[in-house]
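> sequence first, predicted model second:
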Amino acid sequence: MLKIGIFSKLSRISVRMLRYYDSAGLLSPQMTDPFTGYRYYSEEQLPAAEQINALRQMGFGIADIARAQRQENGREQFLQLFWEKEAELSGEAREIAERLRLLRTAMDHLRKDGTMTCYNVTLKELPQRTVASVRKKIASYDCEQQLWDILMRETGPLKLEPGEPCLTLAIFHDGEYKESDVDVEVQKTVKGSYPDTENVTFKVMPAVRIASATYRGGYEKITQVNQAVADWVRENGYEFDGLSFCIYHVSPYDTADPEQYVTEVCYPVRKN
């Protein structure tokens, strides 16, 4: 039998953690002296200790490990834990990759001009157009893809003829930025007439004068573009006059690389 200190050295688990594992039912001593309270482990418990170390390094919590160990079909329980952890870590890896991309983009901007990228704002008129439209409240702006999925699914059988130009855009109907429960409408310009479907409405949109700025890159840049448009509106004697919208010239449907997105940020305006 091994005293707890020796087992601690062999297993590379601190005495404090061995005591905690015991209280959690994860790894209990082979024997505890009823008079002295000394804990003794056996050499046969070293593989179990090594398994715990490996699982902890993978990021599993003590409660999850103990629960899986208590199950009769422990192997299946651990496989389920592994699948869940793989999905969790994959999500975290994507978030980290996105943060690194944003960081590198910011570093590139600082190296080039010391501040941020400048955006060219233009005044133009978007002509009257026929559109296929889906408008719903969604959980957040990041969920906009749900609306496009509905539009594509329900109009697929109609064999829509694209408008000229063929524009895909999203209109933001809330009068403010919202953290959740956002009112968004997506539109695709079409040629001809078609019957409405369960969620898709076909309608004619009037011509509108807009101040717009087109940029390349991820959607996190929209705040900077908004500032450029707001500055232009103020400096040129215009005022905002309607709901903002984004035209997607190159979208996630076209490329998986956010740096290749091309988005036009549009604000209806009128002269003061």
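In hand now; what should we look at?

> from here on, just use CA atoms for contacts and neighbour counts.
Fine.

> which neighbouring elements make contact with the longest helix along the chain?
In the chain, with assignment by DSSP state H, the single longest helix is helix 74-113. The contact analysis (3 or more C-alpha pairs under 8 Å, 6 or more residues apart in numbering; DSSP states H and E) places helix 74-113 against helix 62-70.

> one more structure, for comparison:
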Amino acid sequence: MFSIGDFAGLGRVSVRMLRHYDAIGLLPPAHVDQHSGYRFYTASQLKLLNRVTALKDLGFSLSEVQKLIDEKVDVGELRGMLRLRRAELEAQARKDRMRLAQVDARLRMIEIEGHMDTGDVVLKNIPPIRVAELSATATGYDHPDSITENLSPLYPRLMELMEAGGVQMTGAPIAYYLPAPTEPGDETITVHAAFPIGDAEAGDDPGFEVVVLPEIEQAATALHEGSMSEAFRTGQKIANWIDDNGYHTVEPGFAREVYLDCPPGEFDKWVTEMQVPVSR
């Protein structure tokens, strides 16, 4: 048998927590010395302690843990629950990393305020372009993770549908966003993922929309290098150029992002052209 101190060390929990587990009947010691009151545990109880700790890490309260243990959750169920929790934690970690990157980028923007070079902003005419597209609804610009989560899955799905229909893309992927409010004050947006397809026939029911993005007579454009989570850097550069050169944006805009070079998983190496419709 093991003293409570040794058992706590082996199980990587505190002695205080083991005493609490004993008090609520969740994990009583195997033996209590009648004279000294010392608690003693067996090696086999580490299995139960491991389950308790795992269920707590899943977010269950101690009363819920007690119920699950009483119901004898088997190893397979527990493994599945832990894998689900792991996936949730990994997703949250990705969101946190994205937020940290955005904070760092905005700090850099603050540091260079008043010294931003707008010399690489180019005024272009963007001809009409026929595209295949899928769309989804995102919470809004205040929640960039919502935009990413809703937009990103559209591209592989669109590629599958186009391949199934024998429709080939003829240019770089495009994204654009349009307001989609359902009530006053609602900042919901519709995100559109598109591939240029030229004059290709798409059939009667290809599973995607075929639309013609209208001509943009004048677009202020600039290349954005890096993750799109920092797109506001290039957005501010374009905004400064628009103000400095006597232009204004055109509503509803149809501002677009054209993904020129996007190595999978290497977001810091992405090259995207941002296009903002403007007029004198």
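The structure has been received and is ready for your questions. Being a predicted model, the structure only gives us computed values, none of them experimental.

> TM-score of the superposition?
Aligned and superposed, the two chains score 0.73 in TM-score terms (TM-score structural alignment, normalised by the length of the first structure); 257 aligned residues with a C-alpha RMSD of 4.0 Å.

> right, and the helix or strand after the longest helix of the first structure?
Downstream of helix 74-113 of the first structure, the first helix or strand assigned by DSSP states H and E is strand 121-126.

> show me what that following strand is packed against.
Using 3+ C-alpha pairs under 8 Å, 6+ apart, strand 121-126 of the first structure is in contact with strand 208-216, helix 222-235.

> repeat that with 7 Å
Strand 121-126 of the first structure sits against strand 208-216, with contacts defined as 3 or more C-alpha pairs under 7 Å, 6 or more residues apart in numbering; DSSP states H and E.

> so which bits of the strand it packs on are buried?
208-215 (16 or more other C-alpha atoms under 10 Å).

> of those, which is the nearest to Ser23 of the first structure?
Tyr215 (58.0 Å; C-alpha to C-alpha).

> pretty sure the closest one is touching Thr263, no?
Yes - with contacts defined as C-alpha atoms under 7 Å, Tyr215 of the first structure counts as touching Thr263 at a distance of 5.7 Å.

> picking up where we left off before, which one of the buried residues of strand 208-216 of the first structure is nearest to Leu18 of the first structure?
Tyr215 (56.8 Å).

> so what corresponds to the closest one in the second structure?
Tyr215 of the first structure maps onto His224 in the second structure, with residues paired by TM-score structural alignment.

> Val52 of the second structure versus the residue lying closest to its match once chain neighbours are set aside, what's the distance?
Among residues not flanking His224 of the second structure along the chain, Thr272 sits closest, at 5.1 Å (C-alpha to C-alpha, 6 or more residues apart in numbering). From Thr272 of the second structure over to Val52 of the second structure the distance is 49 Å, taken as C-alpha to C-alpha, to the nearest Å.

> between those two, which one's more packed in?
Neighbours were counted for Thr272 of the second structure and for Val52 using other C-alpha atoms under 10 Å; Thr272 has more, 25 against 21.

> next, the angle from the longest helix of the first structure to helix 62-70.
If you take axes from the mean of the first three to the mean of the last three C-alpha atoms, to 10 degrees, helix 74-113 of the first structure sits at 150 degrees to helix 62-70.

> now helix 74-113 of the first structure, how far from the centre of its chain.
10 Å (C-alpha atoms, centre = their mean, to the nearest Å).

> next one: stretch 219-229 of the second structure
Using C-alpha atoms, centre = their mean, the distance from the centre of stretch 219-229 of the second structure to the centre of the chain it belongs to is 19 Å.

> run through who's touching that stretch.
98, 102, 120-126, 231, 234, 238, 267-278 (C-alpha atoms under 7 Å, 6 or more residues apart in numbering).

> in ChimeraX, how would I select the buried members of the residues you listed?
Listed next is the ChimeraX selection for buried residues among those, using 16+ other C-alpha under 10 Å:
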select :98,102,121,123,124,231,234,238,270,271,272,273,274,275,276,277,278
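
> does Thr72 of the first structure count as helix, strand or coil?
One thing to correct before we go on: residue 72 of the first structure is Glu, not Thr. On the three-state scheme (DSSP: H, G, I helix; E, B strand; the rest coil), Glu72 of the first structure is labelled coil.

> quick one: map it onto the second structure.
In the second structure, Glu72 of the first structure lands on Lys72 (TM-score structural alignment).

> how about Lys159 of the first structure, what's its match in the second structure?
In the second structure, Lys159 of the first structure lands on Gly166 (TM-score structural alignment).

> likewise for Pro206 of the first structure?
Using TM-score structural alignment, Pro206 of the first structure sits opposite Pro214 in the second structure.

> so who does the residue nearest to His224 of the second structure touch?
Per C-alpha under 7 Å, 6+ apart, neighbours of Thr272 of the second structure: 223-225, 257-261.
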